[in-house]
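*Asks:* can't give you the sequence, but here's the structure:
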């Protein structure tokens, strides 16, 4: 496989057609080596428009332990407009790839990962890639007290939730943004929440399904 050609094709055939037109994001995707964050068993699919399992077996997919497709990560990064002076919280480190992208754009990134093995993998991947302003912490974000770490300019949910968690909105600075994929299959929506100082502005710019982040509240389901 010609890796650089595959990377070029990913950017031009998947990402740009998905309305990712910010030159800074496209240049970053050409620089951060996605294949180095993909498990060896799936490296040949590093640039495919797929969710890639981060652990062997079907259990990883069921548990949502996957890398999101490149176009989804790129669109989230573009919509959040992360700046160099900003502090970022990511929920769901996975392999560390999204944290690496955020690290190149932000001043500091705290990335939480509930799975101990994945947290260790993400740390190793980030260190090998020379991304030194990201801290990966093994922690359940749904039940973590992050008041000492916040507030944050940007919060990224690298997975889906039924509703935007109020506990995370409370960690946003005025002017801050939170983005996640919200709703239930078959239709979920990328949801951008902006802290306007006197309230929250919510937009849902595009549709996308993604695996659940664990332990965040689920609405009551009607039962007969």
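*Replies:* That came in fine, so what should we check first? On a predicted model such as this, the values are computed, not experimentally measured, just so you know.
*Asks:* from here on, contacts and neighbour counts on C-alpha atoms
*Replies:* Will do.
*Asks:* please compute how far the lengthiest strand in the chain lies from its chain's middle.
*Replies:* Longest strand in the chain by number of residues, with DSSP state E as the criterion: strand 172-184. Relative to the chain's own centre, strand 172-184 is displaced by 12 Å; criterion: Cα atoms, centre = their mean, to the nearest Å.
*Asks:* next, the buried residues of that strand.
*Replies:* 172, 173, 174, 176, 177, 178, 179, 180, 181, 182, 183, 184 (16 or more other Cα atoms under 10 Å).
*Asks:* now stretch 154-162
*Replies:* 154, 155, 156, 157, 158, 159, 160, 161, 162.
*Asks:* put this next to the first one:
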């Protein structure tokens, strides 16, 4: 299935009507969401809904991706860490706004597919690694921005340590079997500032590399 320009226009109009900022819309326009879903789910690629992907994971609904991207407030000189690559869709959008994006995924099968999509789009500022995202990437720290696409009970302290002063972290927090809150954390000399953005539902943040991938 090939999406038409009309499909894309309707998709962007839907997001605009939800209040998505112009710079985020422009980034999302450059990343065709249908490339990041497979099979009969492609027919719903431009709908505002989460969709299943491999390894029991999901690609988030576009309006949530947009909200998280906007809250992250990424600049062209920023180095971003993403925990939970999934399909690679969020990393691809961030690549349009950031200097470099490092993305960690615990499922090797997802990493491989996401990397192929990133390469197909010729996005050369994205590095995808199969790794335990709960550890972050201390060797590349500090990061200007950190985003988690899996829910933690609290903002992980070790990831906050990898966030530079003045940096921003966006993540869902809460129990995996309940409604979670999407929050923005700003690291300031006076401490951490928290802003609650929306109620969401994400898969839980799980430590370790998935053994089902033969690791």
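*Replies:* Cool, the structure landed. Predicted, not measured: the structure shown is a model, and the values here were computed from it.
*Asks:* got a TM-score for the two of them?
*Replies:* The TM-score (TM-score structural alignment, normalised by the length of the second structure) is 0.90; 206 aligned residues with a Cα RMSD of 1.7 Å.
*Asks:* still on that earlier bit, farthest pair in the buried residues of strand 172-184 of the first structure?
*Replies:* Of all pairs drawn from the buried residues of strand 172-184 of the first structure, the one with the longest distance (Cα to Cα) is 174 and 184, at 28.8 Å.
*Asks:* for the longest strand of the first structure, packing partners?
*Replies:* helix 70-80, strand 152-161, strand 187-195 (3 or more Cα pairs under 8 Å, 6 or more residues apart in numbering; DSSP states H and E).
*Asks:* again, only this time at 6 Å
*Replies:* In terms of contacts (3 or more Cα pairs under 6 Å, 6 or more residues apart in numbering; DSSP states H and E), strand 172-184 of the first structure is packed against strand 152-161, strand 187-195.
*Asks:* secondary structure element holding the aligned partner of residue 205 of the first structure in the second structure?
*Replies:* Under the alignment (TM-score structural alignment), residue 205 of the first structure pairs with residue 197 of the second structure. Element membership for residue 197 of the second structure, per DSSP states H and E: strand 191-200.
*Asks:* how about that strand: buried residues?
*Replies:* Buried residues in strand 191-200 of the second structure (16+ other Cα under 10 Å): 197, 200.
*Asks:* what's the average distance of that strand to the first structure?
*Replies:* Comparison of strand 191-200 of the second structure with the first structure after fitting gives an average deviation of 1.1 Å (mean Cα distance after the TM-score superposition for the first structure).
*Asks:* any idea how far residue 5 of the first structure is from the most centrally placed residue in the first structure?
*Replies:* Central residue of the first structure (Cα atoms, centre = their mean): residue 158, 3.1 Å from the mean position. Plainly put, residue 158 of the first structure is 27 Å away from residue 5 of the first structure if you go by Cα to Cα, to the nearest Å.
*Asks:* also residue 60 of the first structure?
*Replies:* Counting by Cα to Cα - residue 60 of the first structure and residue 5 of the first structure are separated by 29 Å.
*Asks:* now do residue 69 of the first structure
*Replies:* Taking Cα to Cα, one finds residue 69 of the first structure at 18 Å from residue 5 of the first structure.
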